[in-house]
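[1] Only the shape, not the letters, is given here:
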């Protein structure tokens, strides 16, 4: 076996749900209760290393919105990735996790006044942070606040891709200045700001050939624009991230090296540094959601497995019709239980028809008390959790057992109604 093959064996391109240790997951559920997010920062570090190997000459920035937990952010920082932040809150969390200002980009999308106020205030202590703007209006609002620092101009290249229409950003008018006006916006911005880069993003969950073709098209357009405005006058061309992971058990893993090669080729000859900003790819397979079956209801068509997790804990299936692999940890080969299979609907406790993790999927027929694991929950899992139906948010623990985020209580949910104040 070659050294490269050995490295791939030690750091496979995807961790499937079946790769998680059943005994360890059971121990964590028993110790901490359910619903429970389990996160493995060591896997985060492995994913960062694979990205850096694929893009050795690029600036790899982690899209913080995928998972903002302190342990994840510190792991990403230590692995050498920078931080791309979609809100002032994410900027603050990145700085608190030890990122220096020169490693933080704030991608402002229709930013609220309080966000701009906060970021400009922090800029005083971190003058090397970068603000990415997608509208002339945002440039004006920054100038009004006395900001004259580093700016990156976000461009709408008219090319979108991704796993669902709601996350295809590259052609949506909400994102970026129109491509044919970008050069003028850059020229005007240079009169007041230090314009250091260009930015575009096709969408989230880019995985199939059609999506990858759209990504290459976007990159090529950004290379053309960089050369038009003077690529030796900017530091970087950021072509976004959105690199997908295989959510279905039989889907192949993304060949990230091939994507990197195609990205460099599509960008063409530019003096500026290539930048990418993956999020999902870094953390998706580093997390699982554990949930316990509390109600089993046979029906003529399916067995309904009622569980204690719901769309308030993992929103993606309800919001995007997203597929997540599911394991019944108590009804697998070798488990002390039967493993008869049939169509199973895994449904949460929320009073919404959409509150299901799967509908009629062929799974082991569950019994009350069985422990289920939901895979690829590390990206946009806890981050999109809510307190709808006054349900406290779940706990998150490290695979090595220590608590990363405590389980929320009902008192925590209602504290602002009783005189509680934010820090």
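    Now that the structure is in, tell me what you want to look at. Here the structure is a predicted model, which means the values were calculated and not measured.
[2] Please count neighbours and contacts with C-alpha atoms only from this point.
    OK.
[3] Could you pick out the longest helix of this protein?
    helix 209-229 (DSSP state H).
[4] so who does the residue nearest to residue 336 when sequence neighbours are not counted touch?
    In space, and not counting its chain neighbours, residue 336 is closest to residue 330: 7.3 Å by C-alpha to C-alpha, 6 or more residues apart in numbering. Going by C-alpha atoms under 8 Å, 6 or more residues apart in numbering, residue 330 touches 336-337, 370-372.
[5] gap between residue 330 and residue 295?
    Distance, residue 330 to residue 295, using C-alpha to C-alpha, to the nearest Å: 15 Å.
[6] now residue 174
    43 Å.
[7] Comparing these two, which residue is more hemmed in?
    Under the neighbour definition other C-alpha atoms under 10 Å, residue 174 and residue 295 were set side by side, and residue 295 has more, 18 against 13.
[8] now the more buried one, what's its secondary structure?
    Recorded secondary structure, residue 295: strand (DSSP: H, G, I helix; E, B strand; the rest coil).
[9] Over to residue 198?
    Classification of residue 198 by three-state DSSP places it in strand.
[10] so how many other residues sit close to it?
    Residue 198: 28 neighbours (other C-alpha under 10 Å).
[11] which ones are touching it?
    Residue 198 neighbours (C-alpha under 8 Å, 6+ apart): 152-155, 222, 226, 234, 236-238.
[12] next, the one to line up against it:
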């Protein structure tokens, strides 16, 4: 549960904005996810793109979860933190030659390959190093994830993956590539998926393609179904941990594994979102004829999602004294930041207790795609962090 009293006490004398991470909730989430996956002998990799804060990564490593990377620097970071190369997969539609060479030198578990041309490039680079690269073909299943159009990745018009009609050419390329070993097929249809029926549709497509490869003599070792499980942005305290058991049960019930096949997942948001909040102070309150504005010291430079996706985050006033609780008079505010852009807005017509300069504001469910997307635009300060582990630990990079 979000401990407001502890947070207010810890941050009262600290500069803001600051990212607050509840490491206790983080560990509980990881334990719950790992236990639910282990019931079905599923393998879980964490998508570093969601959050690569080192304290978070070390907890994930210690939980026995692998690493899903989408850049060469993420591969390097995973190895630096202590993830074993055999637990690292490297995806991404635009891997550079340097990134591929570096990953080959570490002998990572697999490359999730997104085009036929990429297969040829990896084969050439692996040959030059005298090694063999393990690859999984990322296939675009044309499954509608029913999520925001910026974060859907599995439709025909998306840039990701290999299309169905290209599979024949992909198989032909593999047969001619002595330095590639096909170990599996890979899918990722999008992010923030809350309707589990979408994953049932994915299973149908995976089963069809698994059989397609089997009929052509390819006995696949891995079925990598990606991630995408959503979280509750509207009621984070009601659902601090996603229902991992229900999520994994969909694949256990509807995926048709062949003997010896492993099922791999790449979860990001679901593992880290609820453990993080962006804490900010009110700089100014502006009262207009039709609008009231709360101007915070945090902006789109600290949390890009509302400006980029029009994403919703629950916004709360943290109680700092009497008269600020649930019985306080409520007002509507447009909650905005200090950045010189009109899109620098966290929420419109947000219902909050009456606010004044210096009040603390929490923007919830910010553990994923928050800190990692931050920028120095407007020459902003480096991000600060607050961790809930005892003793309370504040640091800035």
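    Perfect, I can see it now. Remember, it's a predicted structure, so these values are computed and weren't measured experimentally.
[13] Look up how far residue 226 of the first structure lies from the residue nearest to residue 336 of the first structure.
    In terms of C-alpha to C-alpha, residue 330 of the first structure sits 55 Å off from residue 226 of the first structure.
[14] Residue 336 of the second structure matches what in the first structure?
    Under the alignment (TM-score structural alignment), residue 336 of the second structure maps onto residue 347 of the first structure.
[15] Please report the number of neighbouring residues for its match.
    24.
[16] burial of the nearest residue in space to it that is not next to it in sequence, as a residue count?
    The shortest distance from residue 347 of the first structure to any non-neighbouring residue, by C-alpha to C-alpha, 6+ apart, is to residue 356 (4.2 Å). Residue 356 of the first structure has 25 neighbouring residues, counting by other C-alpha under 10 Å.
[17] looking at it, residue 356 of the first structure is touching residue 319, isn't it?
    No - checked against C-alpha atoms under 8 Å, the pair residue 356 of the first structure and residue 319 is beyond contact range at 10.6 Å.
[18] how about the strands of the stretch 151-300 of the first structure, start to end?
    177-178, 194-199, 236-238, 273-276, 287-298 (DSSP state E, counting those that start in this stretch).
[19] I'd like to know which of these is closest to residue 54 of the first structure.
    Among these, strand 273-276 comes nearest to residue 54 of the first structure, with 11.3 Å by C-alpha to C-alpha.
[20] Which part of the second structure matches the closest one?
    With TM-score structural alignment as the criterion, strand 273-276 of the first structure aligns to 262-265.
[21] got the contact list for that stretch?
    With C-alpha under 8 Å, 6+ apart as the test, stretch 262-265 of the second structure has contacts from 41-45, 221-227.
[22] Could you dump the residues you listed into JSON lines with neighbour count and distance to residue 190 of the second structure added?
    Output for the contacts of stretch 262-265 of the second structure, formatted as JSON lines (neighbours: other C-alpha atoms under 10 Å; distance: C-alpha to C-alpha, whole Å):
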{"residue": "41", "neighbour count": "14", "distance to residue 190 of the second structure": "24"}
{"residue": "42", "neighbour count": "17", "distance to residue 190 of the second structure": "20"}
{"residue": "43", "neighbour count": "19", "distance to residue 190 of the second structure": "19"}
{"residue": "44", "neighbour count": "24", "distance to residue 190 of the second structure": "17"}
{"residue": "45", "neighbour count": "23", "distance to residue 190 of the second structure": "16"}
{"residue": "221", "neighbour count": "18", "distance to residue 190 of the second structure": "23"}
{"residue": "222", "neighbour count": "20", "distance to residue 190 of the second structure": "20"}
{"residue": "223", "neighbour count": "23", "distance to residue 190 of the second structure": "17"}
{"residue": "224", "neighbour count": "23", "distance to residue 190 of the second structure": "14"}
{"residue": "225", "neighbour count": "22", "distance to residue 190 of the second structure": "11"}
{"residue": "226", "neighbour count": "23", "distance to residue 190 of the second structure": "9"}
{"residue": "227", "neighbour count": "25", "distance to residue 190 of the second structure": "8"}
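[23] how about JSON lines for those, with distance to residue 234 of the second structure added?
    Converted to JSON lines, the contacts of stretch 262-265 of the second structure look like this (distance: C-alpha to C-alpha, whole Å):
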{"residue": "41", "distance to residue 234 of the second structure": "32"}
{"residue": "42", "distance to residue 234 of the second structure": "29"}
{"residue": "43", "distance to residue 234 of the second structure": "29"}
{"residue": "44", "distance to residue 234 of the second structure": "26"}
{"residue": "45", "distance to residue 234 of the second structure": "26"}
{"residue": "221", "distance to residue 234 of the second structure": "39"}
{"residue": "222", "distance to residue 234 of the second structure": "35"}
{"residue": "223", "distance to residue 234 of the second structure": "33"}
{"residue": "224", "distance to residue 234 of the second structure": "30"}
{"residue": "225", "distance to residue 234 of the second structure": "27"}
{"residue": "226", "distance to residue 234 of the second structure": "24"}
{"residue": "227", "distance to residue 234 of the second structure": "21"}
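[24] now, the most widely separated pair of the residues you listed?
    Using C-alpha to C-alpha, the pair of the contacts of stretch 262-265 of the second structure lying farthest apart is 221 and 227, separated by 18.6 Å.
[25] Which residue of the second structure sits opposite the residue nearest to residue 347 of the first structure in the alignment?
    Per TM-score structural alignment, residue 356 of the first structure is aligned with residue 345.
[26] For the equivalent of residue 71 of the second structure over in the first structure, which residues are in contact?
    Superposed on the first structure with TM-score structural alignment, residue 71 of the second structure falls opposite residue 87. Residues near residue 87 of the first structure by C-alpha under 8 Å, 6+ apart: 106-108, 111, 115.
[27] Could you find the closest non-adjacent residue to the equivalent of residue 305 of the second structure over in the first structure?
    Alignment note (TM-score structural alignment): residue 305 of the second structure maps to residue 316 of the first structure. Spatially, and ignoring its direct neighbours in sequence, residue 316 of the first structure is nearest to residue 322 (5.6 Å; C-alpha to C-alpha, 6+ apart).
[28] same check, this time on residue 163 of the first structure
    That would be residue 205: by C-alpha to C-alpha, 6+ apart, it lies 5.0 Å from residue 163 of the first structure.
[29] Contact partners for the residue in the second structure that that neighbour lines up against?
    Residue 205 of the first structure maps onto residue 192 of the second structure when the alignment is built from TM-score structural alignment. Shown in contact with residue 192 of the second structure (C-alpha under 8 Å, 6+ apart): 147, 151, 228-231, 269.
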